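Asks: Sequence plus predicted model, see below.
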Amino acid sequence: MNKAELIDAIASEAGLSKADAKKALDAFVGATAGALKKGDRISLVGFGSFSVSKREARTGRNPQTGKEIAIAAKNVVRFKAGAELSGAVN
């Protein structure tokens, strides 16, 4: 499912226009990104939680040449599915 299909699904499920559904989705994505950038954790009961983890710098290998390369440290977004979402999928 891509963004346009998700907007269509939100609009039909919630009885909103596509424009309102797009605004709601964009607001959710923006608020989520802002909170994660500050280091906050977002927990949606039954759906799951988003958090940020720090990945340490490490040494990797270029698979073509075998030469070692330095991989910089960075923050990564993690998602852990909630019980209801896991149950719906299984």
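Replies: Sure thing, it's come through. Treat the numbers as computed from the prediction; the structure is a model and nothing was measured.
Asks: hey, let's count contacts and neighbours off CA atoms from now on
Replies: OK.
Asks: For Ala57, which residues are in contact?
Replies: By C-alpha atoms under 8 Å, 6 or more residues apart in numbering, Ala57 lies in contact with 70-74.
Asks: Let me see the contact set for the closest residue to it other than its chain neighbours.
Replies: Leaving out its chain neighbours, the residue that sits closest to Ala57 by C-alpha to C-alpha, 6 or more residues apart in numbering is Ala73, at 4.0 Å. For Ala73, the contact set (C-alpha under 8 Å, 6+ apart) comprises 54-58.
Asks: try it against this one:
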Amino acid sequence: MNKQELLSSIASRAKVSKEQADNVLKFYEEIVLQELEANKEFVLLNLGKFKIAMRAERSGMNPKTKEPIKIPACNVPKFSPSKRLKEMASKVK
């Protein structure tokens, strides 16, 4: 499903215009990003949890020169699925 299909689905189910659905989706995205920035965590009820985690410095290799390099520590987004999402995924064929 792409964004336009999602907006159509939301609009028809909520009986609102696609423009209104798009605005809600934009506000939701802003809220999620603000929460992640402020609290490093955001829970999507019944779906899972987004969080910002620190990835430690590690060794790597330059693919062109094959020389070893240090990859600096950085923050990365992570997602942990809920029990409900895991159960649903296990039933998909």
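Replies: Nice, I can see it. Bear in mind that the values here come from a model prediction, so they are computed numbers and not experimental data.
Asks: which helix is the longest one in the first structure?
Replies: Scanning the first structure for the longest helix, with DSSP state H as the assignment, gives helix 18-37.
Asks: What's the first helix or strand after it?
Replies: Moving toward the C-terminus from helix 18-37 of the first structure, the first helix or strand encountered (DSSP states H and E) is strand 42-44.
Asks: now that next one: which residue numbers in the second structure?
Replies: Aligned by TM-score structural alignment, strand 42-44 of the first structure falls on residues 42-44 of the second structure.
Asks: Helix, strand or coil: sort out the residue lying farthest from the centre of the first structure for me.
Replies: Farthest-out residue of the first structure from its mean C-alpha position, per C-alpha atoms, centre = their mean: Thr65, at 33.1 Å. When classified by DSSP: H, G, I helix; E, B strand; the rest coil, Thr65 of the first structure comes out as coil.
Asks: residues contacting the equivalent of it over in the second structure?
Replies: Matched by TM-score structural alignment, Thr65 of the first structure corresponds to Thr65 in the second structure. If you count contacts by C-alpha under 8 Å, 6+ apart, Thr65 of the second structure has none.
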